[in-house]
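*Asks:* quick one, fold the following:
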Amino acid sequence: MNVVIYHTNDFHSNFNNLKQVHAYIRANKTEHDLYLDSGDYTDLSSIVVQADGGKSAMKLMIDSQIDAMSLGNNEIDLGKEAIVELAKSGVPFLSANIRDLDHKKIDGIYSSIFLTKADKRFLVVGLSPYYSKDFEHASYDTFFMMGGVTTKEPITLVKQELEKQKGQYDYAILLSHSGLFVDKVMLEQLPEIDLCLGGHTHDIATFKGYSQSGQGEKLGKITLEITETGIVEIENIQLDLVEQQNARFDTLYKEIETTTDQILSQPLPHIRALAFDAFNESELINFICDALMKEKPSDLAIMHTGIAERALTNPVSRKSLIENFPSKLNPTHYQISGKAIREAILLSFDEGHIRNSGKGPGFRGSVLGSLGFSQNVKVVKNTDRITIDGHPLEDDKIYSIMTDDYLQRGSGYPSLRVEDSEAAFEPGFIRDLVEKYLMDEEVFVSSKVQRIFEESV
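*Replies:* This is a model prediction of the structure:
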């Protein structure tokens, strides 16, 4: 007898991809088969996820006959309380290495589970991201801890779990949201793992004992032959999913979308609309910069215009804010030289550069854009004159800035990069900051103050 293990990872709330997986699984999965996912199914850029912390989105996975999932960083970004609620959905969530801030296991999250198929016991162990690509320890904890979650070193914990369950399983599967390169290194130290199903780096990779399926645009299919002497992997492929009609999924998604739309579409009070231009100074980006300065007074605030998709217009709701500010980027405070600031500002005048895609960690926008500044900054483009509080920008001086972790990483504007250890990250995303200041008259008034001039005034 054969057992087929279907596998996905990193949907990031792309429900169109899930729709095709849903159709294939429901048409082909038998009682002897498994469907496993390696995390980052949810994404905070989705209004469905934002509405109720991903609980409604899990209904779609349940109807896709999922057997178990590991927790990716995007699930963890929802925060501890939301994770606990997700665990009540009926989907087994696995992570051997996440803990709360008291270093205790989180309710409803299991290190491993047993799944029995064809009279064989499959041990499935889950892992959440811990190592960076450079194998820096606890590399995600700075952001995880804002939501009440921390991580522990995974290799030791997997070994402990395998030892704890020794003799009780026939085949060991690791659902690892760690990335392909990290998985390869970890598996050298975990020879007891028979199959690793990876995620996090969005690779499409298939080789003996390993599968990772991009971002849900493909479906991993691992076929195992069950013999008297053991379990043998006889096929490991990636299925190309053909787009097809799926009335069952469409109906379920429409019901969920209607409910979540009602939750998020309630109007929010605000003072007035704010104009926006991705490539020139605008009220909306000025507003964000001035709100950042009010949130944490600094020498100046800087923001990339690609943080927004459009103007702030009526009606303003949590839904419209999510759609307008899809990126999951935190307000960030650090110190940097005047020279680095000058380099970034001059680069923001490069018409070719500011029209780049802006792709980078946490970024969900459509274009990089130029830079905007707090009202105490004045920039004269034709002279490259830059002043802060009326004083010329000094290359050798160190300035404190408020921005987001996109610019702090050097995304789009490399000179603004500093190490995470040199930055302070604030809870919430930029869209949450916008919502907080929607009724702040002072910030709305200051957003009209011009900061960038074509020539001396």
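
*Asks:* from here on, contacts and neighbour counts on C-alpha atoms
*Replies:* OK.

*Asks:* what residues does stretch 205-214 touch?
*Replies:* The contact list for stretch 205-214 (Cα atoms under 8 Å, 6 or more residues apart in numbering) reads 7-10, 180, 194-199, 201-204, 219-220, 233, 236-238.

*Asks:* endpoints of that stretch, how far apart?
*Replies:* For stretch 205-214, the first-to-last residue distance is 8 Å (Cα to Cα, to the nearest Å).

*Asks:* give the buried residues for it.
*Replies:* 205, 206, 209, 210, 211, 212, 213, 214 (16 or more other Cα atoms under 10 Å).

*Asks:* which two of these have the greatest separation?
*Replies:* Maximum pairwise distance among these (Cα to Cα): 16.8 Å, between 209 and 214.

*Asks:* which SS class is the residue most central in space within the chain?
*Replies:* With distances taken as Cα atoms, centre = their mean, residue 74 lies nearest the centre of the chain, 4.4 Å away. What DSSP: H, G, I helix; E, B strand; the rest coil gives for residue 74 is helix.

*Asks:* among the contacts of stretch 205-214, which lie within strands?
*Replies:* Here DSSP state E is the test, and the contacts of stretch 205-214 give 7-8, 195-198, 204, 219-220, 233, 236-238 as lying in strands.

*Asks:* now the second one, please; I'll put the structures next to each other:
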Amino acid sequence: MESIHIYHTNDIHSHLERWPRIHDFLLERKKMHQKKGEDVFLFDIGDFIDRWHPFSEGTKGLGNIDLLNECGFSAVTIGNNEGINLSFEDLNQLYDNAQFDVLVANLYQKGKIHPLWLKPFEIYRTGSGTRMAVIGLTAPFSHLYELLGWQLTDPFLELKEWINLLKENTDIIILLSHLGIKEDERIAEEFPEIDVILGGHTHHVLQEGKLVNNTILCAAGNYGNYVGHVTLQVDQHKKLESKKAILYDVNKLPVTKDEQERTEAFILNGKKRLTQKVISLREPLVSDPLKETKLAVLLCKALREWCKADCALINAGLLLGPLTGDVTAYDLLSICPHPINPCKIKLTGQELKDILLISKNVEWPNRQIKGLGFRGTVMGIMIYDQIIFKDDLILVNGSELDLERNYTLALPDMFTFGFFFPDLLQSQHKEYFLPEFLRDILKWKLQKQF
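*Replies:* All right, here's what the predicted structure looks like:
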């Protein structure tokens, strides 16, 4: 029997506080398997980069690629944090120095041409000659990719296009899937040829994998809390006889040498790259998620002006701290780390009224939020620009809201995904502004006003 060992990570999201431990663990395991003459592969399933961390922001993700190189990763696929939270130019050169393969079958440049830095799949040969096909797929946020200049195709159609070729020319098929657990289950049902799906995106934890038909689904949660390990046993006829999955709890691994110093070095490295001064403030701008502050009002106004909308709303919880004195790029990242983009949506007066009434939900200010790009803790109160609630009336731009006319509302894109305002999910009148984040809009406004 031939033993093939696969280690996988997913959705690290630049939580580099655990990376020294992961790094040392992976190098130690590689050394152990190679000493036994066993093949070992390392794969990352996307969202390794998240620009909330100063190291990732300061290096535009290039520092993260160095970390993967240092571990000797075999291949990665990209997640939405790499794909739509970097500009076209930054993503297009992100992997210039990568010493591993980037596998994404459903990402193209305009004209349906794969960029030079990626392949739809790669075939790896083990020391015993076993052929292992690895194909990658990323979550189909097609519209957002198109706004940045990319073209994204349906992942299931891509699989249909490639699966027969892979089946005819290889012994094992592995999918790197940044699609989420539900999509992975569907793929296992529709494509029984796939032996292993290494998943991510929905941050699910599969302690010993999950068998769907004859396909084993594997996933290692998020933030570097786990490292996955899949062991494949192949007989002398190149037939896959067994597959087993396990997760290692990174928090229970031995503390590595100089662990704290290494994680602090990531922060210091990024901070040093973000020291450029944005503005000097004569008076501090305080923040409070439960109060209407000058800083929150300023961001809301900046959002409306940037989007050229009639009115705007934000949640005060987007601002995580004050600004004072000489404000640097690092300061803006610290108080507004979210990879959240501006959005403008066209609404009728009645639709706008419904949205505004929902936004007054008294339970929202203290509600804790995870996901949707939000990197804070609580929602905070709603802040409005060019919107006034006066007794039973709603005023927009100083005039009573007209239920029959159309308005444009600027808001953070996290409110358009259906979790807070369900009706906005299906709206066909949304305009997203990429690649700017809210902190970029705040920087623009600060420099303009002060």
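
*Asks:* what's near enough to touch residue 59 of structure 1?
*Replies:* Residues near residue 59 of structure 1 by Cα under 8 Å, 6+ apart: residue 89.

*Asks:* returning to what we had before: can you find the partner of the residue nearest to the centre of structure 1 in structure 2?
*Replies:* Counting by TM-score structural alignment, residue 74 of structure 1 corresponds to residue 81 in structure 2.

*Asks:* for that match, what are its contacts?
*Replies:* Residue 81 of structure 2 neighbours (Cα under 8 Å, 6+ apart): 46, 47, 48, 49, 50.

*Asks:* was I right to think the fourth one contacts residue 61?
*Replies:* Yes - Residue 49 of structure 2 is within contact range of residue 61, at 6.1 Å (criterion: Cα atoms under 8 Å).

*Asks:* which one of those two is surrounded by more residues?
*Replies:* Using other Cα atoms under 10 Å as the criterion, residue 49 of structure 2 and residue 61 rank with residue 49 on top: 30 against 24.

*Asks:* and whatever residue of structure 1 lines up with residue 69 of structure 2, what helix or strand is that in?
*Replies:* By TM-score structural alignment, residue 69 of structure 2 lines up with residue 62 in structure 1. For residue 62 of structure 1, the enclosing helix or strand under DSSP states H and E is helix 55-63.

*Asks:* and if you look at residue 133 of structure 2?
*Replies:* Here residue 133 of structure 2 sits within strand 131-138, counting by DSSP H and E.

*Asks:* could the contacts of residue 81 of structure 2 go into JSON lines alongside secondary structure and distance to residue 387 of structure 2?
*Replies:* Below are those laid out as JSON lines (DSSP: H, G, I helix; E, B strand; the rest coil; distance: Cα to Cα, whole Å):
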{"residue": "46", "secondary structure": "coil", "distance to residue 387 of structure 2": "40"}
{"residue": "47", "secondary structure": "coil", "distance to residue 387 of structure 2": "37"}
{"residue": "48", "secondary structure": "coil", "distance to residue 387 of structure 2": "39"}
{"residue": "49", "secondary structure": "coil", "distance to residue 387 of structure 2": "37"}
{"residue": "50", "secondary structure": "coil", "distance to residue 387 of structure 2": "33"}
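
*Asks:* list just the nearest of those residues to residue 113 of structure 2.
*Replies:* Set against residue 113 of structure 2, the nearest of those by Cα to Cα is residue 46 (21.3 Å).

*Asks:* could you pull up the contacting residues of residue 303 of structure 2?
*Replies:* 312, 342, 410, 411, 438, 441.

*Asks:* going by neighbour count, which of those residues comes out on top?
*Replies:* Neighbour-wise, those (other Cα under 10 Å) top out at residue 410, 30 neighbours.
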